[in-house]
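Asks: next come a sequence and a model predicted from it.
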Amino acid sequence: MEDQDPKDEAYTNEAMETTKADTLKERKVSWAKLRRVDSLNIEAGNVSDVQSHDNSKVNWRITLLLAYQSVGVIYGDIGTSPLYAFSSTFSNKIPNTDDILGVLSLIIYTIILSPMLKYVFIVLKANDNGDGGTFALYSLICRYAKVSLLPNHQAEDRELSNYRLETPSNRLERATKMKVKLENSKVAPVVLLFVTLLGTSMVIGDGILTPAMSVLSAVGGIKEFVKSQDAIVEISVVILICLFSAQRFGTDKVGYFFAPIILIWFCFIGGTGVYNLFKHDISILRAFNPRYIIDYFKRNGKDAYISLGGVVMCITGTEAMFADLGHFSVRAIQISFSGVVFPSLLCAYIGQAAYLTKFPEHVADTFYKSIPHAIYWPTFVVAVAAAIIASQAMISGAFAIISQALSLGCFPRVKVVHTSTKYEGQVYIPELNYMIMTCSILVTIAFQTPEQIGNAYGIAVVAVMAITTHLTSLIMLIIWKTSVWRIILFYTVFATLELTYLSSVLSKFVQGGYLPLAFSFFLMTMMGIWHYVYRGKYTFELKNKVSNSFMKDLVKNQYINRVPGIGLLYSENVFSFDNLNQETIGCSGVVRYGYKDAIQPSAEFERQLIENLLEFVRHEHFILEGDTMEETTRPQFDAARLVHSSILVKEGSESESGASEVCSEPPSLSSGSIRPKSSNGISNGPIQGATEEMEFIQRAVSNGVVYLLGETEVIAKPNSSIFKRIVVNYVYHFLRRNFRQGEKTLLIPQSKLLRVGMTYEI
């Protein structure tokens, strides 16, 4: 082999080093892209004075405050279950005193397995960025697998996603195969949405039944001192009206006010339980041996199976721990339940069981009969207060879940009020509050006794828990990639437990069990129709939306007239108008409202928008001049606190007129500024320097702001079936006209609103 010329060798080495450097640079850029996190998502989480749900970022002082608040909001329902659990289980009488041991053992292990083990230590971790509930589980699954019925996996959607690399493993391979099967199935997306809507409907049904059940049970303590049951019903209705009227003050204030009362309540029931245990029968502690459950079923057979519908009353309100998670945090709920609620409940039920061993004939009024005479009236007052608060758990949970349903296009537009400046996720929905109040009052008047309501109550409680088990199992499989044996164990234990309870409570269908199913059918029909049309609108917009290339050609057109001022353009789809034409237009990125962001009044929204836009311009010019920062570290338009819409900033001579591209109703938002293009206020060349561009933006601000919103009419295609035409043209139209309109939801002033008529055929 010939010797290589030293010059050639040097040249070759230099080329190899250059190639290696280029390769490393490309690899660096590639890895940077893989690590890419949408800056708007980051900034949206950096809202000042708002506490994140991430436990690692929440200090212990805030966590303990949230734990304190959660006692007053979440646990009123499960905390007042000792009012009616034993009386619901033994509806007639106690046939054998040994049955008390069997039922107590059932109660103990039901509480240990369901709220403590399942929810506190497992399900709470299956949250969607801090939000809990059925829709949070569905949203989490849809973000990891393409199983949403919405076609929201377009190129622009992927640009707004986070990227993450995972180490190959058997669990990853198993999860990937399952994910592919779900995505390729035509049935799976429909089933997932159906189950989610069913679970949501059951939670709302639970929110309707809980106030009636709890308040009637507590007020029943004075039935020996009043002439008729009608008086108890009337008092209950008044209390319910007061309860729902207090919701507008928000979870933050309600939690601080209610927490001391519930803490006192837990002290009362826990202390009374310990007192009864030592006074009547300490040997009742034998119930911790599960053998007594087996003996109970052997003795009573079918009657024992039917009595499970009463035993399940001991875990009413368990789902609220998960549904209300958005109001608090995982760690706060774990602390409050483990430290306060769990030991108090066990003591209460053990004490009542000890009392019943001596006085089995008092089973119909177990709670009040077991209270020592000296503290009867104080306990009654606290019981009534606790029963009022018990309703708070499911009401707050219903607010949280419906706010999530709105973001996924599964519920008609309603007003969502963020009630706390300190903690994100605390919301109040006036329309839903009044709907639940009306239904709860009607249920109270119609059923009149907690025993009859209990027949319906159990179905709503257990159905939601069973749905949560199934969705959590799917998350463990495709997202957490948990060991298959742990998944099997989780599903086998909890699905068997809950389906057994569900089959038991369904046996009381005729006696009132039909009520939550009727509520669910109505709500599911409404949400299903709304989502069907929403999906059709979304697909229509995807097929007809304006492309970036069209917009680039549009802004280059010298014959396009520009109207002075700022135009805000709203759309439900993702827009991507970033840097359409550097010489004639400078778009500043996509501004988006997250569904957890508070809607700001128009003046505050405009102020924040302009401040952030000016800040972006300063950063952009600094980067362009220095040219020293990588693309992945360039600052983007701060989208914090800005909500679902699209913005286009325009300026021109006052004598000119113009038009804007208009999309349909909210939410989603893009932003930009069109530069001057002639001597009369519009120039063809680019603006030189940040100062000139900021002055240009401020001139646009002085000319005013206009909000452009589509006046959308959705109709079925002419060749559609009669059923589809009825659903789209009449039912959906009725829902849309009778719920909140877009400009009211987004707090758009009428004086600045410009509507553009549009017709969608789906």
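Replies: All right, it came through fine.
Asks: switch to C-alpha atoms for all contacts and neighbour counts from now on
Replies: Will do.
Asks: work out the gap between stretch 239-257 and the centre of the chain.
Replies: 20 Å (CA atoms, centre = their mean, to the nearest Å).
Asks: stretch 172-189 now?
Replies: 24 Å.
Asks: may I see the buried residues of that stretch?
Replies: Leu172, Ala175, Thr176, Met178, Lys179, Leu182, Glu183, Ala188, Pro189 (16 or more other CA atoms under 10 Å).
Asks: and for stretch 301-314?
Replies: Ala304, Tyr305, Ile306, Ser307, Leu308, Gly309, Gly310, Val311, Val312, Met313, Cys314.
Asks: list the contacts of the second one.
Replies: By CA atoms under 8 Å, 6 or more residues apart in numbering, the residues touching Tyr305 are Phe297, Ser504.
Asks: to what extent is Lys744 buried, counted in neighbours?
Replies: 13 (other CA atoms under 10 Å).
Asks: okay, and it sits in which element?
Replies: Using DSSP states H and E, Lys744 falls within helix 742-745.
Asks: list of residues touching the helix or strand just after that helix?
Replies: Using DSSP H and E, the helix or strand that follows helix 742-745 in sequence is strand 753-761. With CA under 8 Å, 6+ apart as the contact definition, strand 753-761 has outside contacts at 537, 540, 662, 664, 706-717.
Asks: report the buried members of those residues.
Replies: Those of those that meet the buried threshold are 537, 662, 664, 706-712, 714-716, by 16+ other CA under 10 Å.
Asks: including distance to Gly757 and secondary structure, could those residues go into TSV?
Replies: Formatted as TSV, these follow (distance: CA to CA, whole Å; DSSP: H, G, I helix; E, B strand; the rest coil):
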residue	distance to Gly757	secondary structure
Lys537	15	helix
Val662	10	coil
Ser664	9	coil
Val706	16	strand
Tyr707	14	strand
Leu708	11	strand
Leu709	9	strand
Gly710	6	strand
Glu711	5	strand
Thr712	6	strand
Val714	11	strand
Ile715	13	strand
Ala716	17	coil
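Asks: another structure for you, compare them:
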Amino acid sequence: MEEDGITEGDRPKVVEVDSADGYEGDKGLRKINKFDSFDIETARLKSDHGYSSNQNLAWMMTLKLAIQSIGVVYGDIGTSPLYVMSGVFPDGIKHEEDVLGALSLIFYSIVLIGLIKYVFVVLSANDNGDGGTFALYSLMCRYAKTSLIPSQQAEDKEVSSYRLEVPSRRLQLASAMKSFLENSKAAKYLLLFVTMLGTAMVIGDGILTPCISVLSAVGGIRKAAHSLGDDQIMWISVVILILLFQVQRFGTRKVGYSFAPILSVWFFSIALIGIYNFVKHDSGVIKAINPLYIVRHFMRNKMEAWISLGGIFLCLTGSEALFADVGHFNILSIRLSSCLLVFPSIILAYFGQAAYLRKHTGDAATAFYSSIPKPVYWPMFVLAVMAAIIASQAMISATFTIVKQSVALGCFPRVKVVHTSKDHEGQIYIPEINTLLMLACVGVTLGFKTTLQLGNAYGIAVVFVFNITSIFLVIVMVMIWKTNILLVILYSLTIGLTEFLFLSSVLYKFIDGGYVPLVFAVVMVTIMLVWNYGYRKKYEYELENKVSREALVTIMSDTNIHRVPAVTLFYTDLVHGISPVFTQYVANVPALNSVLVFVSIKSLTISRVPLEERFVFRQVESGIYRCVVRYGYRDAKMEQQSFEKVLIDRLKDFIRGGALPIADQQGEASDHGIAMVHEERVQREIGLVDEAIKIGGIMYLMGQSEVIASSGSGCSKRFVINYLYNWLKRNVRQQEEVFGIPHKRLLKVGITYEI
């Protein structure tokens, strides 16, 4: 059967590896496609087992992850009872029925957005177990050709974890949306911009969450120590924040296990106190389950009720962390801990506070601490401070995840990613981002001092992310899930409209601190756009000026070029063809190693690529090969020593599998002589590789490219490329640091690109 111009007879066999941790030798034979075109470099590798989803983990592991998740994911939403009521009633409670209206709004917001949207719908839109804004974007890029970087290859979609299994009904609307996104350049740019905006807002959330949580908790000490002012509370909070960011280096697993018992006690405690207040003060607040109290609340308060939505929304802070942090755990563990402990506890806490406020309407500003029974005040204060510290962990972990995703997809400058768990690849730590968040948190805390204006800023950051997630989710529903259009409309008119109302309310407080996350988002989006623009232009230049096959043959046949026994791994971003850096090297150093492998590290728009599908080869000439190494944005880069061994072993497997040009396959069985010649060529090529390794070892070659705007470029392009992009490029981690290439075996070739 012929597929894309390739016949079954053109598909040689290749030996595979079968280990997620390293190379373990031959595990069987699989087939790859052999292409005639020099520009089509990768091949199809089918896996018998493919990528095992996190949901297939054993129940014991799932329960362990559920326990860990309590200490990492829920601190933010779990500590929202500390400050929600003061945000809803900043000027006090004017009517007793307002308490029921506010409680009804809180209850239905948690049910609609926290539970239905995030726990049951959004978590299902994960990208092979990974979540966050970029996970949704990569999912859409994989299904529709919306990526702006021209590195896509038809064979990528056949990686086992790349495939999309979707229903076959309601194709017309899905096809129309897919066609629109693929054919509209404006839609592609808008999609990327909105993704970057959502990412920037999540990072902003990661800055504001620690500030408001810690300030709210520490502020409770005033109930016992009235002499403490805002400045003292502020400095205590700053010290706590600095200590919090110092423990991030120990990893999500250790932090999760350390914090989980504390937060578990916290959730049980606020639930019990809520039940106590509910029984003691006013069990009639159960009436708030009736949504008519929401209607009465708006009819009675009108404009003030709409403004109060900004405070109501704070009960949902941290919901986005459920999705963004799913890569650190798994979907089932998040759903278990959400439904069995977290949401029941916070709902009981709000009902208890409402019951207390019905009898003590003057205590709205300190509702949480005022409603605590006196005998347990100090234990709860200590627990609240500890829970607030932990609350910051949710968005810090989410920020690490989303930054790693954006780096892998070429939308963020290179940073160091430390994998802190051998068992779970999603648990990471990024030193540069951790330092940035710490400095920003300290600055914001010193600037705001109190939680009132900070709450305004916090609300805008969170609600923007909620709306972006809903927009992307609707696209996923229509284009990928092919959901019934009536259900899509129902989602948009309920959850989507509710979030839009929240957005309109928090924007009302733009001047009162709400501008902070937007200013931060502008800075972050600018950095991301500049980096992505420079990266794309550089890639497009290399693609347009790649070395042709004829030019390569001419270079290799030049008798003035000396061949030295050794293996050179030539690193290049270019996936299609050979980088122009190669000709620059040959022009200045007329010597080549006997085995030359052009290595392209490529990030696919998927979370993981199974190891047995990671390396794909193509022979260019005798001793010259192209290798595309495909990673998902969640994959950990291999240690360099292991990488070298796996690459060389896979290269030999590729040669043995029939990679070398031979006579027509149909006559091979009947022509013993041709088969013998082919076997000799295979042995000669493998012998060449073995000799090169034995005598010269492995060397690395990499381009040190300078990028400048071409003559005739406009002022804006010259400013972006010559100054902004090059400044970012000089001040981030270099490629050899990211890939862990040993400096003693590295040669860099300088080249200037005019783009």
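Replies: Great, that's in hand. Every value quoted in this text rests on a predicted model; they were computed, and no experiment measured them.
Asks: got a TM-score for the pair?
Replies: Once superposed, the chains reach a TM-score of 0.83 (TM-score structural alignment, normalised by the length of the second structure), with 680 aligned residues with a CA RMSD of 3.4 Å.
Asks: hang on, the earlier thing: report the two of the buried ones among the contacts of strand 753-761 of the first structure separated the most.
Replies: Val706 and Ala716 (31.3 Å; CA to CA).
Asks: gap between Val689 of the second structure and Pro379 of the second structure?
Replies: 68 Å (CA to CA, to the nearest Å).
Asks: between those two, which one's more packed in?
Replies: Between Val689 of the second structure and Pro379, counted using other CA under 10 Å, Val689 has the larger neighbour count: 22 against 9.
Asks: any idea what the more buried one aligns with in the first structure?
Replies: Alignment note: Val689 of the second structure maps to Ile697 in the first structure; criterion TM-score structural alignment.
Asks: now the strands for the second structure?
Replies: 13-15, 29-31, 418-419, 428-429, 562-572, 591-603, 615-621, 624-631, 698-708, 746-754 (DSSP state E).
Asks: nearest to Ala675 of the second structure, out of these?
Replies: strand 13-15 (15.3 Å).
Asks: need the contact list for Leu243 of the first structure.
Replies: Ile388, Ile389.
Asks: could you rerun that using 7 Å?
Replies: Ile388 (CA atoms under 7 Å, 6 or more residues apart in numbering).
Asks: quick one: map it onto the second structure.
Replies: With TM-score structural alignment as the criterion, Leu243 of the first structure matches Leu244.
Asks: so how far does the longest helix seen in the second structure sit from its counterpart in the first structure?
Replies: Looking across the second structure with DSSP state H, the single longest helix is helix 185-218. Following the fit onto the first structure, the mean deviation recorded for helix 185-218 of the second structure is 0.7 Å by mean CA distance after the TM-score superposition for the first structure.
Asks: all helices of the stretch 201-350 of the first structure, in order?
Replies: Applying DSSP state H, counting those that start in this stretch to the stretch 201-350 of the first structure gives helices spanning 229-245, 250-280, 291-300, 302-311, 318-323, 330-336, 342-358.
Asks: swap in the stretch 1-150 of the second structure?
Replies: 59-72, 75-78, 84-88, 96-109, 133-143.
Asks: tell me which of the ones you listed is the most buried.
Replies: helix 75-78 (a mean of 29; mean count of other CA atoms under 10 Å).
Asks: what's the mean deviation for that one versus the first structure?
Replies: Mean for helix 75-78 of the second structure is 0.2 Å (mean CA distance after the TM-score superposition for the first structure).
Asks: can you give me the helices for the stretch 551-700 of the second structure?
Replies: Counting by DSSP H, counting those that start in this stretch, one finds helices in the stretch 551-700 of the second structure at the ranges 581-588, 640-656, 672-695.
Asks: okay if I get these as TSV plus distance to Lys31 of the second structure?
Replies: Listed next are the helices of the stretch 551-700 of the second structure as TSV, based on distance: least, CA to CA, whole Å:
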stretch	distance to Lys31 of the second structure
helix 581-588	31
helix 640-656	10
helix 672-695	18
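Asks: just to revisit the earlier point, list just the nearest of the buried residues of stretch 172-189 of the first structure to Phe605 of the first structure.
Replies: Taking CA to CA as the measure, Phe605 of the first structure lies nearest Pro189 of these, at 36.8 Å.
Asks: returning to what we had before: between the helices of the stretch 201-350 of the first structure, which one is closest to Arg143 of the first structure.
Replies: So among those, helix 318-323 is nearest, using CA to CA, at 19.3 Å.
Asks: against which helices or strands is the closest one packed?
Replies: Packing partners of helix 318-323 of the first structure (3 or more CA pairs under 7 Å, 6 or more residues apart in numbering; DSSP states H and E): helix 376-407.
Asks: the helix it packs on: how far from the chain's middle?
Replies: Worked out by CA atoms, centre = their mean, helix 376-407 of the first structure lies 17 Å from the chain centre.
Asks: ok, Gly632 of the second structure touching Lys602?
Replies: No: using CA atoms under 7 Å, Gly632 of the second structure is not in contact with Lys602; the gap is 8.5 Å.
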